[in-house]
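>>> Next comes the sequence, and after it the predicted model I'd like to discuss.
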Amino acid sequence: MSNDKSNGSATSSSSEDSLAKEMTESLLERKKEGKEEEEEESEKKKKEEEARTTVQTTTGKIETSNIPFGARRLVKRRKVVNDGAGTFVRGDGDAAKNNEKTNSAEECEHPAFMFGICVHCGQRATTVKNDGGGGGGDEEKKEERGGANAETAVRYLHEGLTVSDKLLREAKNEERMATLNQGKLFLVLDLDHTLLNSCRFDELNDEERESLDRKVEKREEEDELRSKLLGLVGGGDAGGGRRPRFPDLYCLSHFSTYTKLRPYVFEFLEQASKICRMHVYTMGDKNYAHEMASLIDPEGKYFHGRIIGNSDSTCSKTKDLDIVLGGDDCTMIVDDTSRVWPRHARNLIRVDRYHFFRKSATSFREMEKSSVMERGLDEGEAEEEGAPAKHREVLKDVLAVLTVAHRMMAFSDGSGHREKKDHKDVRQVFERNGMASEGENGGNVESVDPASSSLLLKGCVILPSGITPSNDERPDRHPLLLVAVGLGATIATAMNDNVTHVLARADNTEKVKWGRKRGLFIVNGNWLRECAMQNAKLDEHNFATL
């Protein structure tokens, strides 16, 4: 009996010990979990504080080597720390002393914000910023900028950067002066249908895809072989050798897209970079814009981050020079669509759309066989060796326009001495002579600057034939006609007795036949282009339309 009690007592004691042990372990486990939660919460708060401090000092960490001169003032070092009382002050000395130097949050003009926090006083942004990329019409967005605290997002310069319009104006002017001091213009380039043409995989049939894949594979093999050969002979830019020609047809699987670069694009960028500071501005998204820019500028020597996508623009459906660091009076724009630049038509060089893919041409309701894949000939290619090219290399004509603009802006007085303050407005270079229709002064308009030695074609009245489409809204912005006007010629829009030259693509048009009967010069576009590039009036007989 006593043994039973003893056994029962032992069993009861054992059960109690086991229960106590379980309870203790449970309490320890809860305590451990609670401690872990506290540690997690503490770590979370620590990270938030670090993030906030990082925002305050971000502008002091920005890499500015690739940021334009005028843009550096937007992101210049301004270290700000928390003084423990919720007030952010400069971290370069005694807090009380710095508090006297620093304006209060209420008095701060908020020159710039990084991720919504003022880089000067640390206050969060409360004003509506002009950041584009959605909601509201373009005119509505422009009106928002009229206030004293108006801001503009310049994310393409640095992620999260928003600046006051006052600071933006100062930065634009600084960049303008610095670039003019270098004897350069500003050039804004569109991508799609201007410098290249892209097409999605699902817009192509099987036959087209097979053909493209073969071309891509062949181009990649040729480029690899060319690179090896140049490496063996010590070629390359550094040794003064010829730069290898990059492939101009790409299969971008990560975008499910084929992209074809426009002929002469590499040579164009190389030459334009000598007289222009270049930007990319596209209605495509930012990732696409940077991917395309890497194709046309694989070495990263032309744009240096000056790549503006749709989300960077202050307008949702149009483009504007408001966020381009530079001046409207020294900026040229190259685009295939004039209507997207409603405020800057005078800066525009409107190029013919480049359609390599069939789907690209049909989407714009172009004529049958308007694409390169359908007709089999690209720009600058001839049907047979020795024959003239059937389709002009458009970028060569654009380069001629830029050359005329640069020369006519009078950066030099002839002795090599630059006078940036005396340069002409680039928009006026191509407005000395208008598009004269029949009955307007007989088709002639007097030149504003008759004494200029650069007006090589003064006195020439040129009648275009087949140069621009009949439904072109702005035929005066075509590259060849801009060259003609920039060199002093007058453009006639109708046949009249004052016409001296007929500029034609083909030799069987009514205007060409009319001109031949009167013994007029019948020339092709190469005459204008070469006059511009050689800065001389060349013999028209060497450029007759065939």
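Now that the structure is in, tell me what you want to look at.
>>> For the rest of this, base every contact and every neighbour count on C-alpha atoms.
Fine.
>>> quick one: the helices in this protein?
Counting by DSSP state H, the chain has these helices, from start to end: 2-57, 95-101, 138-144, 165-181, 206-232, 265-272, 286-296, 358-363, 372-375, 394-408, 426-429, 479-486, 510-517, 525-534.
>>> Would you mind saying which of those helices lies nearest Cys330?
Closest approach to Cys330 among the helices of the chain is made by helix 426-429 (5.3 Å; Cα to Cα).
>>> Check which helices and strands that closest one is in contact with.
Judged by 3 or more Cα pairs under 8 Å, 6 or more residues apart in numbering; DSSP states H and E, helix 426-429 is in contact with helix 394-408.
>>> any idea of the angle the helix it packs on forms with helix 265-272?
In terms of direction (axes from the mean of the first three to the mean of the last three Cα atoms, to 10 degrees), helix 394-408 departs from helix 265-272 by 0 degrees.
>>> which residues are in contact with helix 394-408?
Defining contact as Cα atoms under 8 Å, 6 or more residues apart in numbering, one finds that helix 394-408 is touched by 184-185, 263-265, 268, 271-272, 275, 332, 334, 349, 351-352, 379, 424, 426, 429, 454, 479-480, 482-483, 486-487, 529-530, 532-533.
>>> Included below, for side-by-side comparison, is a second structure:
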Amino acid sequence: MGKQQITYNDTTRNIELQNLRNRKKLCLVLDLDQTLLHTKSVHKLTLQEYIGLKTSSQKDVHRWKFKGLEKVTKLRPFVREFLEEASKLFDLYIYTNGNRDYAMRMVGFLDPDRVYFGSKIISREDSTVEGLKGLDVVPVDKSGVLILDDTKTVWEQDSSNLVVIKRYDYFAGIDPMSSTRSLSEEGTDEKESSGPLSCALRLLGELHATYFQCYHIFDVNELLGFYRRRMEIMKRSC
């Protein structure tokens, strides 16, 4: 466990939620890895991926170093549009099981002008249970908080707030014998207009609109219950 852990009392959470409601917003907590981007060590790339990286001119591919090791990060298609549109409906938070240095580096790629996140970045040092994520470190009452993450198991206590998105694996996996070629090896990628982030944005927009029609009756947990089948379809097909 880290040394920076901060949790919030119910009064603080309720005040923050009311402030959001007054601005017709909710809170959206976003995962980083395999949700908004994919990072891999350069030395773990396949030969074809490495050759492609050397000749790539993609604006959303970033090479960087961490403790002497070269890394490469690929932003997910539609991520910039997603953040721009989602920020009109939600206060955006990043929550990663990576460390703070990694989180800050990734946010620098996603939000170089610091428009969307500011200091609203939560890393593993902030979590109160090692290896897990929890809304106890988010200063908003959970009745107004949605989560977008590709991994359900890290949200043991707050899975009812979770929208699961299809995992983004741009680079090849760890199995060298796999016959499945990665998006990078194929020279392709998810579609901007109909990929998982685009589908997620539409769903989040519907949840936001429905919430503000009836938040005096339902909180986001109950709304997500109504949308659960839709989310399963989104996870499989988008």
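Great, that's in hand. Computed from a predicted structure; not experimentally measured.
>>> Once they're superposed, tell me the TM-score.
Here the superposed chains carry a TM-score of 0.88, computed using TM-score structural alignment, normalised by the length of structure 2; 236 aligned residues with a Cα RMSD of 2.7 Å.
>>> Pick the most deeply packed of the helices of structure 1.
Greatest average neighbour count among those goes to helix 479-486 (a mean of 28), per mean count of other Cα atoms under 10 Å.
>>> what comes into contact with stretch 337-350 of structure 1?
317-321, 328, 331-336, 351, 398, 426-427, 474, 477-479, 482.
>>> residues in structure 2 aligned with it?
Mapping stretch 337-350 of structure 1 onto structure 2 (TM-score structural alignment) gives residues 151-164.
>>> give the contact list for the aligned partner of Glu186 of structure 2 in structure 1.
Mapped onto structure 1 by TM-score structural alignment, Glu186 of structure 2 lines up with Arg375. Arg375 of structure 1 is in contact with Lys369, counting by Cα under 8 Å, 6+ apart.
>>> show me what contacts the aligned partner of Leu83 of structure 2 in structure 1?
Under the alignment (TM-score structural alignment), Leu83 of structure 2 maps onto Leu269 of structure 1. Shown in contact with Leu269 of structure 1 (Cα under 8 Å, 6+ apart): Tyr302.
>>> Equivalent analysis for the one 3 residues further on, please.
Taking Cα under 8 Å, 6+ apart as the contact definition, Ala272 of structure 1 lies against 399, 402.
>>> do that again at 7 Å, thanks
Leu399 (Cα atoms under 7 Å, 6 or more residues apart in numbering).
>>> Please apply the same query to Leu132 of structure 2.
Leu132 of structure 2 neighbours (Cα under 7 Å, 6+ apart): 154-155.
>>> Show me what it lines up with in structure 1.
By TM-score structural alignment, Leu132 of structure 2 lines up with Thr318.
>>> I figured Leu32 of structure 2 was touching Asn97, is that so?
No: using Cα atoms under 7 Å, Leu32 of structure 2 is not in contact with Asn97; the gap is 8.7 Å.
>>> what's the span of stretch 158-170 of structure 2, first residue to last?
Across stretch 158-170 of structure 2, the terminal residues are separated by 28 Å (Cα to Cα, to the nearest Å).
>>> Might you calculate how far that stretch sits from the centre of the chain?
With Cα atoms, centre = their mean, to the nearest Å as the basis, stretch 158-170 of structure 2 stands 8 Å off its chain's centre.
>>> tell me the residue furthest from the middle of structure 2?
Met177 (29.3 Å; Cα atoms, centre = their mean).
>>> Next one: it from Thr46 of structure 2, what distance?
Relative to Thr46 of structure 2, and taking Cα to Cα, Met177 of structure 2 is found at 12 Å.
>>> can you count the residues close to Arg353 of structure 1?
Neighbour count of Arg353 of structure 1, defined by other Cα atoms under 10 Å: 19.
>>> ugh, typo on my part, it should be Asn197 of structure 1
Here the number of neighbours of Asn197 of structure 1 (other Cα under 10 Å) works out to 20.
>>> shouldn't it be in contact with Lys260?
Yes: between Asn197 of structure 1 and Lys260 a contact is recorded at 5.3 Å, counting by Cα under 7 Å.
>>> which residues are in contact with both of these two?
Phe356.
>>> how far does the match of stretch 337-350 of structure 1 sit from the chain's center?
So, by Cα atoms, centre = their mean, the centroid of stretch 151-164 of structure 2 is 12 Å from its chain's centroid.
>>> gap between the two ends of that stretch?
End-to-end for stretch 151-164 of structure 2, by Cα to Cα: 7 Å.
>>> In structure 1, what sits opposite Thr73 of structure 2 in the alignment?
Applying TM-score structural alignment, one finds that Thr73 of structure 2 aligns to Thr259 in structure 1.
>>> again with Tyr93 of structure 2
By TM-score structural alignment, Tyr93 of structure 2 lines up with His279.
>>> ok, its match - how many residues close by?
His279 of structure 1, neighbours per other Cα under 10 Å, totals 21.
>>> contacting residues for it?
Shown in contact with His279 of structure 1 (Cα under 7 Å, 6+ apart): 187-189, 303, 306-307.
>>> Tabulate these in a markdown table, adding columns for neighbour count and distance to Lys359 of structure 1.
As requested, the contacts of His279 of structure 1 are exported to a markdown table (neighbours: other Cα atoms under 10 Å; distance: Cα to Cα, whole Å):
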| residue | neighbour count | distance to Lys359 of structure 1 |
| --- | --- | --- |
| Leu187 | 22 | 29 |
| Val188 | 23 | 27 |
| Leu189 | 21 | 23 |
| Phe303 | 16 | 30 |
| Arg306 | 21 | 30 |
| Ile307 | 21 | 27 |
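>>> surely Ile491 of structure 1 meets Val461?
Yes: under the criterion of Cα under 7 Å, Ile491 of structure 1 makes contact with Val461 at 5.8 Å.
>>> and the nearest residue to Ile349 of structure 1 once chain neighbours are set aside, how many neighbours?
Leaving aside its sequence neighbours, Ile349 of structure 1 sits nearest to Val334 (Cα to Cα, 6 or more residues apart in numbering; 4.9 Å). If you count neighbours by other Cα under 10 Å, Val334 of structure 1 ends up with 23.
>>> Return the distance of Val334 of structure 1 relative to Asp213 of structure 1.
According to Cα to Cα, Val334 of structure 1 and Asp213 of structure 1 sit 30 Å apart.
>>> OK, contacts around the match of Thr73 of structure 2?
By Cα under 7 Å, 6+ apart, the contact list for Thr259 of structure 1 reads 196-199, 249-251.
>>> Show me the residues you listed that map onto strands.
The members of the contacts of Thr259 of structure 1 that map onto strands under DSSP state E are 196-199, 249-251.
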